[in-house]
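Student: Have a look; sequence and predicted model below, questions after that.
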Amino acid sequence: MAKKRHGVESEIPEVSFLAPVGTPAGVEVLALTDLRRRVPVERLAVPRRPDFHHLVTLTGGTLRHTVDFTAHLLEPGAWLWVRPGQVQQWGDLAHAEGTLILFRQDFLDPATSAGARVEDPHAAVLLRPLSGDAAALRLAADHLAAEFRALGQLPLEVHTAALRHLLAVLVLRLAHLTAPVGAAVPEADTTYVRFRDAVERDFARTRRVEDYAGALGYSARTLSRATLAFAGVGAKEFVDRRVVLEAKRLLAHSDQTAARIADHLGFSSATHFSKYFHQRTGQTPIAFRETVRGHSTL
């Protein structure tokens, strides 16, 4: 059944985490062969918006996986990280072998979540580690999988704690692959976190950086410095990217008219929305919808 997100009915199925019976709530590790047996191919092919994290790595074959309208080709040694709220669609799994790790964000302790930047909606989706990092990541994933399969060998609370620590090692290593070798990874300071959360909450109400600055008690310049340091873009671009992403999701996965989407996103008219969307994507909203539905796998 369609669910509502930000007040507009969407046709994107929103999937919640459901741990297998008898396993610790909040994390699951399974082979892609098990995923193929568990979930019919036609269900995997449907775009979905899960409220939990997906980590995918291959040991053989290749996999094309689409995340928020970008197709990623996953090969052995690389990692795919899909975060809650992102719309994903599985490609052909027939010849892909590897591991899928599912986890709820609240399964990690707060320090790990902050250090791994798990809430960052602009974090890289596809990660290609160098050989040394790849070996360490493979070892961390193997330890996590082995512990997940060892249910019953330790008291449940100890088993759960071990899984939490092993998962923490994995996500921290993955998060820090995005920085150049030897470079310090900026910590998400309070300014950036408050701005990021405010944008997620209010992007359909305002696109003006000055409004966020006034509400949060910062100057617009301070917000831009914070987002540039952590997200790599200025504050205005940060807001615009979030608005455009939601517009794309609604255009691709709902039958709302452009006028209704424009109203939902806080535009004064469909014409204003169309101009804004075209300036940032090179396409009109209707052209984008036709392209996505007629010429892509979405």
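Tutor: Nice, thanks for sending it over. Residues are numbered from 1 along each chain as shown.

Student: contacts and neighbour counts: CA atoms only from here.
Tutor: Fine.

Student: can you give me the helices in the stretch 101-250 of the chain?
Tutor: For the stretch 101-250 of the chain, the helices defined by DSSP state H, counting those that start in this stretch occupy 110-115, 131-149, 156-175, 190-202, 209-216, 220-231, 235-253.

Student: which one of those helices lies closest to Ala71?
Tutor: Nearest to Ala71, of all the helices of the stretch 101-250 of the chain, is helix 235-253, at 14.6 Å by CA to CA.

Student: Show the contacting residues for the closest residue to Val125 other than its chain neighbours.
Tutor: Closest residue to Val125 apart from its sequence neighbours, by CA to CA, 6 or more residues apart in numbering: Trp81 at 5.0 Å. Trp81 makes contact with His53, His54, Leu55, Val56, Ala124, Val125, Leu126, Leu127, according to CA atoms under 8 Å, 6 or more residues apart in numbering.

Student: ok so, going back, redo the helices of the stretch 101-250 of the chain as CSV? Include distance to Arg280 and mean neighbour count.
Tutor: Conversion of those to CSV gives the following (distance: least, CA to CA, whole Å; neighbours: other CA atoms under 10 Å):
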stretch, distance to Arg280, mean neighbour count
helix 110-115, 30, 15
helix 131-149, 36, 17
helix 156-175, 28, 18
helix 190-202, 18, 16
helix 209-216, 17, 16
helix 220-231, 18, 19
helix 235-253, 8, 20
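
Student: another structure for you, compare them:
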Amino acid sequence: MKDSATPKKYTIKNIKKSQHNAVDFNFYTFEHFLKDAEHLTKSHRHDFYTFILTVDGIGSHIIDFEEYEIKPRRLFFINYDQIHSWKIGGPIQGKIILFSKSFYNLIYTGNSDIRSDTALENLPTYVDIPEDRFPSWLSICENIEYEFTRSEKFSEEVICLFLKTCVLKMERIADDFRSENNEADHKSNVVDEFKILVNKNFRELKTTKDYAERLSITPNYLNALVKESLGKSAGTVIKNRVILEAKRLLSHSDLTVRQISLELGFTDNSHFGKYFKNVTAVTPDTFRKNSINN
């Protein structure tokens, strides 16, 4: 644990000084964003979404305890409240796009894939953009930057549509690694919906049966789909999400273990301790002590 204080939660307005009085959207080149940004090397949260498109550079992102290399043509997506920090190994070129839920929802579409911010919940942490598709991504970023700096009539609406385009294009790249037949698509949709439900309800719902009921399928069928798609059981996915949040709070907050257990929906502190140890092989107190020493 870098420090005992709860990680600072940044808004679009206060994460970095900007010439634009931006509240719901901002655009930066990588080079400019990282100037005077020592505070961003420390663990922090975002109160907004972020697309990060890297053109070149050396370094990595640490996102929810996982470290991801910065590579050319790599597109990152950071969701609300994810614990995030930077390791910069040298100059980095790229584009950074910050936007809020309200900005993304500025334009409503009837397409369920992009009509609201819930569409972003299923985006992967990153994709590597194929070389032949990369110019189109740079073109989108240039158009967004143009509209943002010129701030003409309907500029916000145009940017919003470009953001929805980014969501679809990122999802399309991710889909290239999935089966394209209808049955696989159906299964993938169920698993995707399951992951969204887990992310929203892990504090209250902790069994496969709970989520199967929400999805109107049997627990055995849900478990089979999740295992086929993710290589792990539905119960493991649920536990991993609970444990991830527990690790966040143990590493980056001053809450007591009992307070954390209540925050995560456990009424019995000893039950939380057994639950945590069953997954991590250590007690919450031991994990916290080890985090402090790392």
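Tutor: That came through, no problem. Note that the structure is a prediction, hence the values are computed from the model and not measured.

Student: now the helices of the stretch 101-250 of structure 1 in JSON lines, with distance to Ile12 of structure 1?
Tutor: Below are the helices of the stretch 101-250 of structure 1 laid out as JSON lines (distance: least, CA to CA, whole Å):
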{"stretch": "helix 110-115", "distance to Ile12 of structure 1": "27"}
{"stretch": "helix 131-149", "distance to Ile12 of structure 1": "30"}
{"stretch": "helix 156-175", "distance to Ile12 of structure 1": "27"}
{"stretch": "helix 190-202", "distance to Ile12 of structure 1": "19"}
{"stretch": "helix 209-216", "distance to Ile12 of structure 1": "29"}
{"stretch": "helix 220-231", "distance to Ile12 of structure 1": "27"}
{"stretch": "helix 235-253", "distance to Ile12 of structure 1": "6"}
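
Student: so which of these gets nearest Asp92 of structure 1?
Tutor: Among the helices of the stretch 101-250 of structure 1, helix 235-253 sits nearest to Asp92 of structure 1 (CA to CA), with 20.6 Å.

Student: Between helix 190-202 and that closest one, find me the angle.
Tutor: 30 degrees (axes from the mean of the first three to the mean of the last three CA atoms, to 10 degrees).

Student: Helix 235-253 of structure 1 vs structure 2, mean deviation?
Tutor: Superposed on structure 2, helix 235-253 of structure 1 shows a mean distance to its aligned partners of 1.3 Å (mean CA distance after the TM-score superposition for structure 1).

Student: mind checking how far that helix is from the chain centre?
Tutor: Centre-to-centre, helix 235-253 of structure 1 and its host chain are 14 Å apart (CA atoms, centre = their mean, to the nearest Å).

Student: returning to what we had before: lining up the contacts of Trp81 of structure 1 with structure 2, which overlap?
Tutor: Retained in structure 2: His53, His54, Leu55, Val56, Ala124, Val125, Leu126, out of the contacts of Trp81 of structure 1 (criterion both residues aligned by TM-score structural alignment, their matches' CA atoms under 8 Å).

Student: what about the third one, how many neighbours?
Tutor: Okay, so that is Leu55 of structure 1. 21 (other CA atoms under 10 Å).

Student: which ones are touching it?
Tutor: Contacts of Leu55 of structure 1 (CA under 8 Å, 6+ apart): Trp79, Leu80, Trp81, Val82, Leu100, Ile101, Leu102.

Student: now the most centrally placed residue in structure 2, nearest residue through space, not along the chain?
Tutor: With distances taken as CA atoms, centre = their mean, Asn79 lies nearest the centre of structure 2, 3.2 Å away. With sequence-adjacent residues excluded and distances taken as CA to CA, 6+ apart, Asn79 of structure 2 is closest to Tyr49, at 5.1 Å.

Student: so that neighbour touches Ser102, yeah?
Tutor: No. With contact defined as CA atoms under 8 Å, Tyr49 of structure 2 does not reach Ser102; the gap is 10.7 Å.

Student: Those two: which has the busier surroundings?
Tutor: Neighbours of Tyr49 of structure 2 and Ser102, each counted by other CA under 10 Å, are more numerous for Tyr49; the result is 22 against 13.

Student: Please say which position in structure 1 the more buried one maps to.
Tutor: Correspondence of Tyr49 of structure 2 to structure 1, assessed by TM-score structural alignment: His53.

Student: Am I right that Thr66 of structure 1 falls within a strand?
Tutor: Yes. The assignment for Thr66 of structure 1 is a strand, going by DSSP: H, G, I helix; E, B strand; the rest coil.

Student: number of nearby residues for the counterpart of it in structure 2?
Tutor: Aligned against structure 2 by TM-score structural alignment, Thr66 of structure 1 finds its counterpart in Ile62. Neighbourhood size, Ile62 of structure 2 [other CA under 10 Å]: 18.

Student: Quick check: the gap between Ile62 of structure 2 and Gly265 of structure 2.
Tutor: 27 Å (CA to CA, to the nearest Å).

Student: The residue nearest to the centre of structure 2 reaches Thr50, doesn't it?
Tutor: Yes. At 6.8 Å, Asn79 of structure 2 and Thr50 qualify as touching, with contact defined as CA under 8 Å.

Student: Map Ser155 of structure 2 onto structure 1.
Tutor: Ser155 of structure 2 maps onto His159 in structure 1, by TM-score structural alignment.

Student: ok, and the closest non-adjacent residue to that match?
Tutor: Nearest one to His159 of structure 1, counting by CA to CA, 6+ apart, is Leu151 at 7.0 Å.

Student: and what of Pro285 of structure 1?
Tutor: Per CA to CA, 6+ apart, closest to Pro285 of structure 1 is Ser274, 6.0 Å.

Student: sec struct for that neighbour, please.
Tutor: helix.

Student: Could you report the neighbour count for it?
Tutor: 18.

Student: Hmm, it is touching Gly282, no?
Tutor: No. Between Ser274 of structure 1 and Gly282 there is no contact under CA under 8 Å: 10.5 Å.

Student: Show the contacting residues for the closest residue to Gly57 of structure 2 other than its chain neighbours.
Tutor: The shortest distance from Gly57 of structure 2 to any non-neighbouring residue, by CA to CA, 6+ apart, is to Ile92 (4.0 Å). Counting by CA under 8 Å, 6+ apart, Ile92 of structure 2 makes contact with Phe30, Glu31, Thr54, Val55, Asp56, Gly57, Ile58.

Student: ok, now with 7 Å
Tutor: Phe30, Glu31, Asp56, Gly57, Ile58 (CA atoms under 7 Å, 6 or more residues apart in numbering).

Student: mind putting the residues you listed in JSON lines, neighbour count and distance to Leu249 of structure 2 included?
Tutor: Compiled in JSON lines, the contacts of Ile92 of structure 2 are given as follows (neighbours: other CA atoms under 10 Å; distance: CA to CA, whole Å):
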{"residue": "Phe30", "neighbour count": "21", "distance to Leu249 of structure 2": "30"}
{"residue": "Glu31", "neighbour count": "13", "distance to Leu249 of structure 2": "32"}
{"residue": "Asp56", "neighbour count": "16", "distance to Leu249 of structure 2": "34"}
{"residue": "Gly57", "neighbour count": "18", "distance to Leu249 of structure 2": "32"}
{"residue": "Ile58", "neighbour count": "16", "distance to Leu249 of structure 2": "30"}
